[in-house]
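Asker: Predicted model and sequence below, questions to follow.
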Amino acid sequence: MADFLRYEQQGHIVTLTMNEPERRNPLTGNTAVDEFLAAIDRIHGDRSVRAVIITGAGTAFSSGGNIHDMERQASGQVSGMEIRQDYRCGIQRLPLALFNLEVPVIAAVNGAAMGAGLDLTCMCDIRIASERAQFAESFVRLGIIPGDGGAWLLPRVIGLSRAAEMIFTGEPISAQQALEWNLVSRVVPAEELLPAANALAERIAVNPPHAVRLAKRLMREGMHTRLDTLLELSAGFQALSHQTADHREAVQAFLEKRKPVFSGN
């Protein structure tokens, strides 16, 4: 049985809840990364899944790195090469796997998202925050740097200047400031967070899943590729889309003025 991550599916929507509230849902010093990777593999293998929500149990979304791991790394008893390997074989596997998950992912940020916890939200496609949420790229305050991809992820979400401010000061920002900086797309009362995330997930899930998955892939590729390359990829994806049963159903339903019924084929 999973110790850290609770996996629940309702229809086409999977909710992953980080479930170590007494330690504020840390991402290191436990089985968090392995359980996330297992959940991502499970989602990849289940074509019924059309949207994913990630949230935290308790008052925090995620506190990021485990301070006791940092104490061990700072002790002088662990070599630099060993620490490097710990990162490469540990937390750094998470951004690669989650960022490339084909299914859209919504972060429902219920509380503090600190350090790697903030970076986890940036690995998601959409972020919704409780009014109680806080966000900090807090590594510098512990004398370290964003070791899990935050220096690549955060500037692409909020822009270079604001990302630099968060990374260089390590200071937290409120949910409202996160909204103003486009870190989150909306802020809701705490009791409305999961209903709002589920409602958004449902709005995504009603669409043909192949179109949503391919559109997400194009957006991801567009973050680091040239326009002509993206257009070529888009042409290939569009050719595949035109040949699907769901595309035929969408066209026919439009012509017949009825609601389409998508099968996922």
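Answerer: Nice, thanks for sending it over.
Asker: all contacts plus neighbour counts: C-alpha atoms, from now on.
Answerer: Noted.
Asker: The helix or strand encompassing residue 165 packs against which elements?
Answerer: Assigned by DSSP states H and E, residue 165 falls within helix 160-169. Under the contact criterion of 3 or more CA pairs under 8 Å, 6 or more residues apart in numbering; DSSP states H and E, helix 160-169 touches helix 150-158.
Asker: dump the residue contacts of residue 200.
Answerer: By CA atoms under 8 Å, 6 or more residues apart in numbering, the contact list for residue 200 is empty.
Asker: Can you check what angle separates the helix holding residue 165 from helix 150-158?
Answerer: 140 degrees (axes from the mean of the first three to the mean of the last three CA atoms, to 10 degrees).
Asker: Work out the gap between helix 160-169 and the centre of the chain.
Answerer: 20 Å (CA atoms, centre = their mean, to the nearest Å).
Asker: got another, please set it beside the one above:
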Amino acid sequence: MDATARIGDQHANFGLIAGGGGSQRLPRLVGARRAKELMLLGGWLDAEQALAWGLVNRVVPAGGVSAAVEELARELARKSGGASRTAKRLVDQGLDLTLADGLELELRLAGEHMRSADAAEGLRAFAEKRTPVFNTR
């Protein structure tokens, strides 16, 4: 998030309520008390407060968002696409599961992934002390 940006929920200022999922997603991200404060008062959060509340992962200097996004994309492109997809799936699906079921899913998917070309390349690269070259995007 740009250091000069701000985000908020302005519905209350215009006699409206969230209709696109904000009342369900926001409390899951920041907790019920913070969500109610933001939604009932129609306030704004500056970049540092959004970071502190966990709404954004990082704040970059003013005007630096494009460069930060490009660097993030380059870094992600160097990773295994298969491992990234599986990790995202584990987090997304795991949030709706009990811990025991989530751990079972992780064990199953990790086992499946270990049979992939990217896992083999990663282990070879580690043993050979070199940077892996992944083919899965």
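Answerer: Sure, I can see it. Note that the structure is a prediction, hence the values are computed from the model and not measured.
Asker: After superposing, what score do the chains get?
Answerer: Comparison of the two superposed chains (TM-score structural alignment, normalised by the length of the second structure) gives a TM-score of 0.90, and 137 aligned residues with a CA RMSD of 1.6 Å.
Asker: hang on, the earlier thing: list the contacts of the next helix-or-strand element following the helix holding residue 165 of the first structure.
Answerer: Later in the chain than helix 160-169 of the first structure, the nearest helix or strand by DSSP H and E is strand 173-174. With CA under 8 Å, 6+ apart as the test, strand 173-174 of the first structure has contacts from 132, 133, 134, 135, 136.
Asker: superposed on the second structure, where does the helix holding residue 165 of the first structure end up, distance-wise?
Answerer: Once fitted to the second structure, helix 160-169 of the first structure is off its aligned match by 1.3 Å on average (mean CA distance after the TM-score superposition for the first structure).
Asker: against the second structure, where does that helix fall?
Answerer: Aligned using TM-score structural alignment, helix 160-169 of the first structure spans residues 32-41 in the second structure.
Asker: can you list contacts of that stretch?
Answerer: Contacts with stretch 32-41 of the second structure, where a contact means CA under 8 Å, 6+ apart, come from 8, 9, 10, 11, 12, 13, 23, 26, 27, 43, 44.
Asker: what's the farthest-apart pair in those residues?
Answerer: 13 and 27 (19.2 Å; CA to CA).
Asker: Most neighbours among the contacts of stretch 32-41 of the second structure, which one is it?
Answerer: residue 9 (20 neighbours; other CA atoms under 10 Å).
Asker: Can you tell me how far the equivalent of that residue over in the first structure is from residue 149 of the first structure?
Answerer: In the first structure, the residue matched to residue 9 of the second structure (TM-score structural alignment) is residue 137. Distance check for residue 137 of the first structure against residue 149 of the first structure: by CA to CA, to the nearest Å, it reads 11 Å.
Asker: what is in contact with those two at once?
Answerer: Between them, residue 137 of the first structure and residue 149 share these contacting residues under CA under 8 Å, 6+ apart: residue 119.
Asker: Tell me the one of the contacts of stretch 32-41 of the second structure nearest residue 133 of the second structure?
Answerer: Nearest to residue 133 of the second structure, judged by CA to CA, of the contacts of stretch 32-41 of the second structure is residue 26 at 38.4 Å.
Asker: ok, now which ones touch that closest one?
Answerer: residue 35.
Asker: Repeat the analysis, applying 10 Å as the threshold.
Answerer: Counting by CA atoms under 10 Å, 6 or more residues apart in numbering, residue 26 of the second structure touches 9, 32, 34, 35, 36, 38, 39, 55.
Asker: With residue 129 of the second structure instead?
Answerer: Residues in contact with residue 129 of the second structure (CA under 10 Å, 6+ apart) are residue 123.
Asker: Need the counterpart of it in the first structure.
Answerer: That one, residue 129 of the second structure, aligns with residue 257 by TM-score structural alignment.
Asker: State whether residue 153 of the first structure and residue 147 are indeed in contact, as I suppose.
Answerer: No. When contacts are counted by CA atoms under 10 Å, residue 153 of the first structure is not listed as touching residue 147 (11.4 Å).
Asker: Distance check, the residue most central in space within the second structure against residue 21 of the second structure.
Answerer: The centroid of the second structure falls nearest to residue 57 when counting by CA atoms, centre = their mean (7.6 Å). In this view, residue 57 of the second structure and residue 21 of the second structure are 21 Å apart by CA to CA.
Asker: residues of the match of helix 160-169 of the first structure that come out buried?
Answerer: 35, 38, 39 (16 or more other CA atoms under 10 Å).
Asker: can you map out the strands along the first structure?
Answerer: Taking DSSP state E, the strands of the first structure run over residues 5-10, 13-18, 51-56, 60-62, 105-109, 112-114, 126-130, 134-136, 173-174, 186-188.
Asker: just checking, what packs against the last one?
Answerer: Spelled out, that is strand 186-188 of the first structure. strand 126-130, helix 175-180, helix 193-205 (3 or more CA pairs under 10 Å, 6 or more residues apart in numbering; DSSP states H and E).
Asker: swap in the first one?
Answerer: Under the contact criterion of 3+ CA pairs under 10 Å, 6+ apart, the helices and strands touching strand 5-10 of the first structure comprise strand 13-18, helix 32-44, strand 51-56.
Asker: Return the most buried member of these.
Answerer: strand 51-56 (a mean of 26; mean count of other CA atoms under 10 Å).
Asker: That strand aligns to what range in the second structure?
Answerer: Counting by TM-score structural alignment, strand 51-56 of the first structure sits on no residues of the second structure.
Asker: what's the spacing between that strand and its chain's center?
Answerer: For strand 51-56 of the first structure, the separation from the chain centroid amounts to 8 Å (computed by CA atoms, centre = their mean).
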